[in-house]
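K.L.:
the following block contains a protein sequence and its predicted model.
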Amino acid sequence: MNITEQICHKAARFDAVAFDVFDTLIKRDTATPTALFRLRGEAFYKVRVRAEQEARAAKGGEVTLAEIYARPCLAGYDPAEEVSAELAACTAYRPVLAAAQRLKQQGKRLYYISDMYLSHTQIDTMLRRCGYTFFDGGFVSCTYGVQKRSGKLFRQFLHETEQDAKQVLFIGDSWRADVIGAAVAGIAAWHLPTPEAPGTNLAAFIENRLPMQKTAGEALGFSVLGPLCVAFSQWLHRCRASRPDAAVHFLARDMYLMQKVYRTLYPGEQTDYLQVSRRSLAPAFLAAREFACVQAALPRQLLTGKQLADFCGTVCPPAAAAGQFDLKHPDGAELYEFLRSLPRPEAADTAKAYLQGRRLRPGDILVDIGSGGTTQLLLEKLLHTSLHGLQLSADERLRTRFTPERAEVFLFCGEAAPRIYWAGQPMLERLLSEDAGATLGYTKTGGVIIAPHTPEPMLAEVQRGVLHFAAAWRESILSGQPISPKQAVAPFLRLVESPTALQLALLGNLTVEDGGVYPLAAPQSVGHYLIHPGEAKRDFAAARWKIGYLKRLAPLPLPYGRLYLTFKK
């Protein structure tokens, strides 16, 4: 039974129901009440906490916001700013809101009772903003100078409403103030089950809004990828500010969603979407006989001669079509000899025509999901210019190609990403990418040639969730706060290492492209592999999310993430 149903069930025999306010009817978008003070700076936080302590000590009881701000240490600060911040930070606790609406429809009288220094009018405004427009009355401790925990505020409530204590149910999240305090006044109380307190403002923000997502895919995008995309966009914005004359080009397809997030957060800024891929650039380098660049463009997979020629936009001599090349560990001489045998691609000149239309200039910014900076390298070679890379992540190749001044990296302090990140990076790239076919090349007029592709509806759900997060963050009181790289990537790393059954079901059947089409984590049954053991090795090798593959194959409480990392070592 969920919380909404539990509340309605508990309230069935009572004529009136009263609720605690904070952490019951409404939540804040901060980890703690005092974390709201810190949003105004550390100096304000310290004097605000001190002022409340002094006010309570001086009065010996409940205090008002005016009495707190009357303390000398808060001289010059306006209490209206705190009231505005409280209003901006509050959001309805959705299960309780749904229950309260249902109880009102049943004809029950509803009240709220709160220990708080904010006034009745201020709390009433907050509740109305969160959808609670139907209360029959409210009682706030600072109005009466008494609190719930003593039972006196509950007695005041009974006196003014003329309610029979036996016909009232009180619901709150505190055992001491709500349950015991109500019992002292003879009122039955139910302790609202509450999750563990969020450790950060970001966690509180996600927890408060996650119930608003309509599908499991949207919820995953909101909670796992939303923080990462917003944090990366914030970093891009700061980097761009240091290079105001540079145009910003988001590289397709894996930066498609990131550009949409960036535009959501910074709608007044101009950006470009550059539809290039290693495959679309390879023909130009093959025609120029720059085989090292062709090799850099090729996917690091086992490819046949025909697959390799197709990738370069040309045809393969029949005698070499079935030959294989291990591009993870290529024999340079053999590869270059094969490349020399390939006819000049017909599309060799179209890439330059497309890029000339995009007007890339020296020093322009390239935004990429990143690894070794290959696309930046190829574009610089092709255009004979110097560009500036801003990447989400990097591997060990990047610093052999670019200095930190030429290619900056957001995650992991700019160092090569850890193994657990690469265990899920193909999945991350698919989730961020435009759900369209690969960019194969360009027409003579500068148009883009896209491979046939069947859209994945679940991917659209995930990306909607990301955009919901970005829009909500932009409008929240937290919008001016940077999300740290560590906080931003943590939900994704948890997903990679310890996925839930629902996450496995949502993502496991996705495929990724890398010189071929590979499943993320789609094993056959254990029984099938017992009959066909050879297929188990083949499918495991093909899976691009091996931790997910293992957990989906054998859903046991095993540390698959640690086992995978040990295996990789």
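P.N.:
Cool, the structure landed. Numbering: from 1, shown residues only.

K.L.:
from here on, just use CA atoms for contacts and neighbour counts.
P.N.:
Fine.

K.L.:
once you drop chain neighbours, what's closest to the spatially most central residue of the chain?
P.N.:
Geometric centre of the chain, nearest residue: G226, 2.2 Å, by CA atoms, centre = their mean. With CA to CA, 6 or more residues apart in numbering as the criterion, G226 has its nearest non-adjacent residue at 4.4 Å, and that residue is V466.

K.L.:
would you mind measuring from the one you found to A292?
P.N.:
To A292, V466 is 38 Å away according to CA to CA, to the nearest Å.

K.L.:
ranges for the strands of the stretch 1-150 of the chain?
P.N.:
Secondary structure of the stretch 1-150 of the chain by DSSP state E, counting those that start in this stretch: the strands cover 16-19, 26-28, 90-92, 109-114, 137-140.

K.L.:
quick one, which of those strands gets closest to Q307.
P.N.:
Across these, Q307 has its closest neighbour in strand 90-92 (54.2 Å, CA to CA).

K.L.:
ok, residues contacting the closest one?
P.N.:
25-29, 126-127, 130-131, 208 (CA atoms under 8 Å, 6 or more residues apart in numbering).

K.L.:
in the residues you listed, find the pair that's most separated.
P.N.:
D29 and G131 (16.5 Å).

K.L.:
who has more neighbours out of these two?
P.N.:
It is D29, of D29 and G131, that has more neighbours when counted by other CA atoms under 10 Å, with 27 against 15.

K.L.:
surely that one and N208 touch.
P.N.:
Yes: D29 is within contact range of N208, at 7.1 Å (criterion: CA atoms under 8 Å).

K.L.:
now do the helices in the stretch 351-500 of the chain.
P.N.:
Counting by DSSP state H, counting those that start in this stretch, the segments of the stretch 351-500 of the chain that form helices are 374-383, 398-401, 419-422, 425-432, 457-475, 485-497.

K.L.:
got the angle for the fifth one vs helix 425-432?
P.N.:
Interaxial angle, helix 457-475 versus helix 425-432 (axes from the mean of the first three to the mean of the last three CA atoms, to 10 degrees): 70 degrees.

K.L.:
give me the buried positions along helix 457-475.
P.N.:
For helix 457-475, burial by neighbour count (16 or more other CA atoms under 10 Å) applies to 458-474.

K.L.:
picking that back up, only the buried subset of the contacts of strand 90-92, as a ChimeraX command please.
P.N.:
ChimeraX command restricting the contacts of strand 90-92 to the buried ones, with burial defined by 16+ other CA under 10 Å:
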select :25,26,27,28,29,126,127,130,208
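
K.L.:
from the contacts of strand 90-92, which single one is nearest L153?
P.N.:
L25 (18.1 Å).

K.L.:
quick check: the gap between the closest one and M126.
P.N.:
10 Å.

K.L.:
equivalent analysis for S223, please.
P.N.:
In terms of CA to CA, S223 sits 25 Å off from M126.

K.L.:
check A100 too.
P.N.:
Distance from A100 to M126, by CA to CA: 16 Å.

K.L.:
put this next to the previous one:
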Amino acid sequence: MYQFDFLRQQDRERIISQIAPYSYVSFDIFDTLLKRDVIKPTDVFRLVGNHFNDGSFFKKRIDAEHFLRKETGREEITLDEIYNKLGSKYRSYKDQELKIEQAILHKNLVVYPIYQYCKEHNKTIIITSDMYLPENFLKDILHRQGIYFDFCFISSACGRQKVTGNLFKVMLTAVNIKPKEVVHIGDSVKGDYLGARKQGIHSILIPKIINRTPWINLKDKMQKNSFNVFINNHLDLQQNRYYQFGYAYYGPVLYGFVKWLHDSVGQKKIFFFARDGYIVKKVYDAVYPNSTTEYVYLSRHSLSVPLLWKHSSWDEFSRYITLTRFFSLRTLLKRLGLRPEAYEQQVQQNRLSLGISLQEKDFLQNANLKKFYLQIQDDIIRNSKAEFDALAAYFKQKNFHGDIAVVDIGWNGSMQRYLVELMALVGESVHMDGYYFGMRKKLEHTQVHGYFYEPDHMDLEPQVSFMQGLFESFFLSREGSTKRYELCNQIARPVLYQPEYHEHDIEYQAFQSIQQGASAFCEKYVASIASKLKKYPAKSYAYNLLRFGTEPRMTDVALFGDFRFYDTNVVYLAKPDKMSVYIHHPKQLVRDFSYAVWKAGFLKRCFRIKAPYMKFYTFLKKLH
């Protein structure tokens, strides 16, 4: 008997070594040669009922089969008999059940190499399976999946089952072989293992649930759902690990988000914000190709500078620009929309330097800085008005008005807050709803909605925030952030910064692979009828990704820890120094941890033990 988390090459080789001496190899069908893209076989009945909008069919179908077996007392019944029991009203349901079975049945990629070995070594292949479905129907599905055989024995056609041993007896007689000449492979203890042994046939039992990849654990009840079954059945293990990560972990999150978004927006036109909205729009358009969507080049910077002419006072301007805890005067000037080099002389005259280090918490108390700011205030206003005019033209070109939905990654809602004020200044009538992966606060005069969390439902916020930098990295697009807009012949065009990563960078290649894998999952899963089975909450779609981000293993951290992350400064996702360094310099540990983008990854890589890092981090934040 073989019980393993996921079938490794050596496990296959052990099975192959057992079947090598036999000239005849018998295979079960369901959960052996073929796998369904659903958790339970009875999920097929739910899908049939869903197709006809008949909520009562699921129970009726189960009851009809149960009572028929009890009434007849025979070893096996047929699908025709089951539907005769249900009555003529359900004749079309039978055809739909067969269509669904055909759609969700696929070759078992774990067992298929064993079947291929048998073909390559000229074994006589026999199909021996208990099933009420028609024999010709099952033969056709096996052929469609590239599985060919010499003999086929289905209980619905033979009237005998494996569990009694009688179907094996029929097989031995028909093929004219002795029990010692054949080996049987299947997943049922009663049918495939004990049933075969009743006739003296050597049998090999494989698990009903096989975790085909290290990414999915279907034995974990939190992971036992239709999309993880689909991933386990279809993930291409020939692709690189980043593609596999995207398919197994990031893909379900994007799929869940776009389903939630579509159900929420109604008839609104949807605007996806660059850059984080690029992959989201790509997936949304693939899942809902008939929707009206638009990709707009916006950033906090490109929206904040056009507002500075209205908020240019020394006490107010800082609320409209993005600053980190520590920043330079050069950075401040860039945030104000100005070229630092044009003000070097004035900077020096005010006993400052472009490289001077400033702190967000107290820079407004710097008298020299205030004096310098007041000297350049007119330039700030002049530039801000010019950028406002160009932005207004861009909005007009994009038909950014009316009842609309805006989509971005989220967190604090600053871009939507800026947009509300900008559209009022432009004079456009806009009813704007924001849809985000997470939103920490409510906004005045506009509506915001969060997929993972929102102000009244913050359960997932600690987990998402603990891996926020890593999560943001998955949305990386090929282009730079939006800097401003320029008018050319009355046409407004976005001006972009240079992208942080280049095509040869490992980070760029990795995140492109992740997005390719995620897109592939979404496109394939939505095309599967299994996706119609059930709607799952955000925590289910995100379960594996959040586990990865908040409770990483060392192999998990190795995937991303050395990657660079661009904010105001370049930092690493999770790259601590040696512990020996931190023992002698504990303040450096505190500093490096504060700069680490992926906190859980940093702690795991630093201490290398399994520990409740998120609880520890939450406790430290409360103390601070």
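P.N.:
Looks like it arrived, so ask away. Since we're looking at a predicted model, the values are computed, not measured.

K.L.:
counterpart of the residue nearest to G226 of the first structure over in the second structure?
P.N.:
For V466 of the first structure, the aligned position in the second structure is occupied by A518, per TM-score structural alignment.

K.L.:
which ones are touching that match?
P.N.:
243, 246-252, 254.

K.L.:
the residues you listed in helices, which ones?
P.N.:
Under the assignment DSSP state H, the contacts of A518 of the second structure contribute 243, 251-252, 254 to helices.

K.L.:
which one is Y613 of the second structure nearest to, not counting chain neighbours?
P.N.:
A600 (6.2 Å).

K.L.:
which residue in the first structure aligns with that neighbour?
P.N.:
By TM-score structural alignment, A600 of the second structure lines up with I547.

K.L.:
that match and Y564 touch, don't they?
P.N.:
Yes: in this structure, I547 of the first structure is within contact of Y564 by CA under 8 Å, at 6.5 Å.

K.L.:
neighbour count: those two, which is higher?
P.N.:
Using other CA under 10 Å as the criterion, I547 of the first structure and Y564 rank with I547 on top: 28 against 17.

K.L.:
mean deviation of the one helix or strand the more buried one maps to from the second structure?
P.N.:
In the assignment (DSSP states H and E), I547 of the first structure maps to helix 546-553. Taking mean CA distance after the TM-score superposition for the first structure, the mean distance separating helix 546-553 of the first structure from the aligned residues in the second structure is 1.1 Å.

K.L.:
between helix 485-497 and that helix, find me the angle.
P.N.:
40 degrees.

K.L.:
can you give me the buried ones in helix 546-553 of the first structure?
P.N.:
546-552.

K.L.:
how about the contacts made by S341 of the first structure?
P.N.:
Counting by CA under 8 Å, 6+ apart, the residues that S341 of the first structure touches are P317.

K.L.:
over to F327 of the second structure?
P.N.:
F327 of the second structure is in contact with 357-360, 568, counting by CA under 8 Å, 6+ apart.

K.L.:
then Y249 of the second structure?
P.N.:
215, 518, 542, 544-545.

K.L.:
could you rerun that using 6 Å?
P.N.:
By CA atoms under 6 Å, 6 or more residues apart in numbering, Y249 of the second structure lies in contact with 544-545.

K.L.:
and for G186 of the first structure?
P.N.:
By CA under 6 Å, 6+ apart, the contact set of G186 of the first structure is A165.

K.L.:
in what helix or strand does the equivalent of it over in the second structure lie?
P.N.:
Counting by TM-score structural alignment, G186 of the first structure lines up with G200 in the second structure. Using DSSP H and E, G200 of the second structure sits within no helix or strand.

K.L.:
which position in the second structure aligns with L520 of the first structure?
P.N.:
With TM-score structural alignment as the criterion, L520 of the first structure matches L573.

K.L.:
still on that earlier bit, and the two most separated of the ones in helices among the contacts of A518 of the second structure?
P.N.:
Y243 and L254 (14.5 Å).

K.L.:
quick check: end-to-end length of stretch 549-566 of the first structure?
P.N.:
By CA to CA, one end of stretch 549-566 of the first structure lies 16 Å from the other end.

K.L.:
also stretch 111-129 of the second structure?
P.N.:
Span of stretch 111-129 of the second structure from end to end, CA to CA: 15 Å.

K.L.:
got the buried residues for it?
P.N.:
Those would be 111-112, 114-115, 118, 123-129, for stretch 111-129 of the second structure by 16+ other CA under 10 Å.

K.L.:
which stretches of the stretch 151-300 of the second structure form strands?
P.N.:
Secondary structure of the stretch 151-300 of the second structure (DSSP E, counting those that start in this stretch): strands at 151-154, 182-186, 202-205, 269-273, 293-296.

K.L.:
how about these in TSV, adding mean neighbour count and distance to L333 of the second structure?
P.N.:
TSV is the format used below for the strands of the stretch 151-300 of the second structure (neighbours: other CA atoms under 10 Å; distance: least, CA to CA, whole Å):
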stretch	mean neighbour count	distance to L333 of the second structure
strand 151-154	21	77
strand 182-186	24	70
strand 202-205	21	70
strand 269-273	23	25
strand 293-296	18	25
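
K.L.:
how about JSON lines for these, with distance to Q588 of the second structure added?
P.N.:
Below are the strands of the stretch 151-300 of the second structure laid out as JSON lines (distance: least, CA to CA, whole Å):
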{"stretch": "strand 151-154", "distance to Q588 of the second structure": "69"}
{"stretch": "strand 182-186", "distance to Q588 of the second structure": "58"}
{"stretch": "strand 202-205", "distance to Q588 of the second structure": "55"}
{"stretch": "strand 269-273", "distance to Q588 of the second structure": "37"}
{"stretch": "strand 293-296", "distance to Q588 of the second structure": "41"}
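
K.L.:
closest to H401 of the second structure out of the ones you listed?
P.N.:
Closest of the strands of the stretch 151-300 of the second structure to H401 of the second structure is strand 269-273, at 9.5 Å (criterion: CA to CA).

K.L.:
what's the closest one aligned against in the first structure?
P.N.:
Strand 269-273 of the second structure maps onto residues 247-251 of the first structure, going by TM-score structural alignment.

K.L.:
the residue nearest to E344 of the second structure when sequence neighbours are not counted and D378 of the second structure: what is the separation?
P.N.:
Using CA to CA, 6+ apart and skipping the chain neighbours, the partner closest in space to E344 of the second structure is L354 (7.2 Å). Shown here: L354 of the second structure relative to D378 of the second structure, a distance of 20 Å by CA to CA.
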